[in-house]
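1. okay, predicted coordinates and the sequence, questions at the end:
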Amino acid sequence: MRNGVLILQLPPRLTVAEAVAFRSGFAGWLAEVEGLRQVVLDFGGTAIIDSSGIGALVGAIKTAQERAVPLEAWSLNRQVFLALQMTGLEKVLPITAHSEGLLPQLSHTEDQRPPLTHPSVRSAVKRGLDVGGALVGLGVTALLFLPIALAIRLDSPGPILFSQVRCGWMGRHFRIWKFRSMVTDAERLKGSVVNQAQGAFFKNDNDPRITRVGRILRKTSLDELPQFWNVLIGDMSLIGTRPATPDEVRRYAIPSWQRFDVRPGLSGEWQVSGRSSIRDFEDVIRLDLRYQQNWSLGYDLKLIVRTFLVLFSRNSGAA
């Protein structure tokens, strides 16, 4: 504490255990200081940050904003800076001028390397599999686009495609694309539909907002074909974790942010394990973390095969 400036030195690793401790203590540290004018986060000794760390920083930024206390960051190394840059946090967490001197020393190769999180994110073979699968999937989408578009338009007025902001790797926001399966004012009507799930996600087996054609699209997973574009541009992977909405993420405890250490998937453990019957958010987290623990290229291929088996089974699709 110096002249009303609280300096907090962050740990060498800001991963789940450290992130939980930082987030739970942050508000208390601010409350203990009288005449607080500014808070500085000193990253000088921090070498690694993962999605849980990003979640803790998001919470700290919100707390500082609520208390109208300026928050700044010092001495970011390349991994921490890249993590903040790719998630957009550098726009709301200013980096002080004296620490920016570290950044021009980065080589072009180092500057393009992603932050250290899960090995699947750095796998060139997995990315190649994603690109190849996305190109095939987009070819199928092109062939089916006209009949699906016609069915959607005849059944319900409104756009053919539906887009929504989701949270991807490291919590970064991206726009997901689907064939529209609900009425056009579905978001406005959401509050009138009972949520049958427990925790930070929404599900209703008989959601009245879903159109007749929409139920067929969801049953066959054809509504998700446009997401091959998200896979092609790198927002998603063929296999990964369930893509979450920002509304869901705002309800996350810090440990739940671990699911963002990998890219969200067009399919994954949640898809092949009976996504229609999953009602508890803790089950979603358990499946996402199981995927991270078991990940290998062979495991991805196994889940791709299981996805096709589920799609062609009698009980496939989302309710």
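-> Perfect, thanks for sending it.
2. C-alpha from now on. contacts and neighbour counts both.
-> Noted.
3. ok, which stretches of the stretch 51-200 of the chain are strands?
-> Using DSSP state E, counting those that start in this stretch, the strands of the stretch 51-200 of the chain run over residues 71-74, 161-167, 173-179.
4. what secondary structure does Leu266 sit in?
-> The three-state assignment at Leu266 reads strand, by DSSP: H, G, I helix; E, B strand; the rest coil.
5. got another, please set it beside the one above:
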Amino acid sequence: MRPEGTRLLPWFIGVIDLVMITAATAMAIRFRLTLPIFTTSGDVLENTVLASGFFVATWIVMLSIFGTYERHVFGAGTEEFKLVVNASFFTAALVATMAFLMQYPLSRGFFVLLFPIGVLLLLIGRLISRRIIQRLRSAGHFNEKVILVGTPGYIGEIHTVLARESWLGYSVMGCLVPSDYAGLARTSTGLEVLGHSEDVRAVVDELSPDIVFFTAGAVSSSTALRRLAWELEDHANVQIIVAPNVTDVSSERVRIRPVAGLPLMHLGRSRSQLATNDAKRVFDVVGALTILALVWPLLAFLMIWIKRHDGGPALFRQTRVGREGVEFTCLKLRSMSVDAEQRLAELDPRSDHVLFKSTTDPRVTRPGRFIRRFSLDELPQLWNVVRGEMSLVGPRPPLPSEVEKYEDDMLRRLNVLPGMTGLWQVSGRSDLSWEDTVRLDLYYVDNWSMVQDLLILARTVTAVLASRGAY
């Protein structure tokens, strides 16, 4: 049986949506009656209160019809947010059309206020619920039991991802491999081999998993896969997932097109060129100037504190490599002693990758520990963003010495502007291995979207406040 808690997730999300839509309706009514831009109230209160129940119910129904309560959209990806926005726009169009056809005296001010407020609150509610679900899954709740089927190499890749991203909620029980690997007890990642691919039905009967995950090499032909799926038909609670030999590709770049009974997968081109478009540049400039206008008193205070602490410069200037290998001067608040570069030889840097950051670096000053804890040392980089040398969101800006050690794949990080924050920042920062940092940056470059940038910025706030991986 599927975990009972997993079945309750759509109801949990539905309750949050109901609360958010109700709150949006109440706020829209109040603002319509109190904001000075609306001159008369008339019978607005009476008409809107009578219609508000219909609005709320219609909105919830549209969210359901658009598939926002399907379990597969919870917890990861941007599909959930896109469905919520699409369902909300459709609801707005439907309400407006019905009010016109029925000649109902609906307040235009209330209508204009309701849907922007409602969409914003719905997205906030979904972000909160997603964070709750991810934390619960990381703690071992709401997890789904998974059996992997395929060759040991591909199983190892999938197992590594599922183990690393525990918030996805997949608990791997073991794996099945082709009979060619008879005698294999465990994969290279330590996963127990439960039997052969041909034993899927028997293993499912015995262990009752929630998901059977077919990776590349699981079967010899599409006919064999179809027959295995037939064997599992009477297990209504068992999902079948087929993982193609494609990783780190976002859903926005994938299109499934059935042709003559073949589900052909079309992969869109890398979106690295889109990440340098004018819309992103305008967003960066406006965002950076807005943040600077808000934080300049804090920035001035921190610069004075750093200057008075040891008499050294408040800003630390360092050469970094930007888009297409162009070097620029990256600005940061100085968090280390003035002679930090000379004292580098005293430390014992890790040799496993080109990054080095110590949790007990003696060169970090007292103000430096504070500003590093909350990433305040990066605030001056807002000026780099205004100057067009960096973006608000992008790969980590590397040092020239790091770029010299790049392999060919890593050079793709230089196809876009480096960012003040990015997937590496919201996924653990200095706690990440070098391989994970590269993987996340390459994923960002190839799968850029404005929605993803907005989500990264939202997650950056929580990552900074929680000080995850910051030292």
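-> Thanks, I have it. Note that the structure is predicted; figures quoted are calculated from it, not measured.
6. hmm, back to that, export the strands of the stretch 51-200 of structure 1 to a markdown table and tack on distance to Trp29 of structure 1 and mean neighbour count?
-> Formatted as a markdown table, those follow (distance: least, CA to CA, whole Å; neighbours: other CA atoms under 10 Å):
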| stretch | distance to Trp29 of structure 1 | mean neighbour count |
| --- | --- | --- |
| strand 71-74 | 13 | 20 |
| strand 161-167 | 29 | 17 |
| strand 173-179 | 30 | 19 |
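7. so which of the ones you listed gets nearest Thr245 of structure 1?
-> Nearest to Thr245 of structure 1, of all the strands of the stretch 51-200 of structure 1, is strand 161-167, at 4.5 Å by CA to CA.
8. in structure 2, what stretch matches the closest one?
-> Counting by TM-score structural alignment, strand 161-167 of structure 1 lines up with residues 315-321 of structure 2.
9. residues touching the matching stretch, excluding its own?
-> With CA atoms under 8 Å, 6 or more residues apart in numbering as the test, stretch 315-321 of structure 2 has contacts from 303, 327-334, 397-400, 403, 414.
10. distance from that stretch to the middle of the chain?
-> For stretch 315-321 of structure 2, the gap between its own C-alpha mean and the chain's C-alpha mean amounts to 29 Å (CA atoms, centre = their mean, to the nearest Å).
11. after superposition, how close is it to structure 1?
-> Superposing on structure 1 and averaging over aligned pairs (mean CA distance after the TM-score superposition for structure 1), stretch 315-321 of structure 2 comes out at 0.4 Å.
12. ok so, going back, I'd like the strands of the stretch 51-200 of structure 1 as TSV, with distance to Pro264 of structure 1 appended.
-> Listed next are the strands of the stretch 51-200 of structure 1 as TSV, based on distance: least, CA to CA, whole Å:
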stretch	distance to Pro264 of structure 1
strand 71-74	29
strand 161-167	8
strand 173-179	11
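13. quick one, helices of the stretch 51-200 of structure 1?
-> For the stretch 51-200 of structure 1, the helices defined by DSSP state H, counting those that start in this stretch cover 51-66, 78-87, 108-112, 119-122, 124-155, 186-189.
14. again, but for structure 2
-> For structure 2, helices defined by DSSP state H occupy the ranges 4-34, 44-65, 79-101, 108-138, 152-164, 200-207, 222-231, 278-310, 366-373, 381-386, 400-403, 423-426, 434-446, 450-466.
15. so which of the ones you listed is the most packed in?
-> helix 423-426 (a mean of 24; mean count of other CA atoms under 10 Å).
16. what's that helix aligned against in structure 1?
-> So helix 423-426 of structure 2 sits over residues 269-272 in structure 1, by TM-score structural alignment.
17. the matching stretch vs structure 2, mean deviation?
-> Mean for stretch 269-272 of structure 1 is 0.4 Å (mean CA distance after the TM-score superposition for structure 1).
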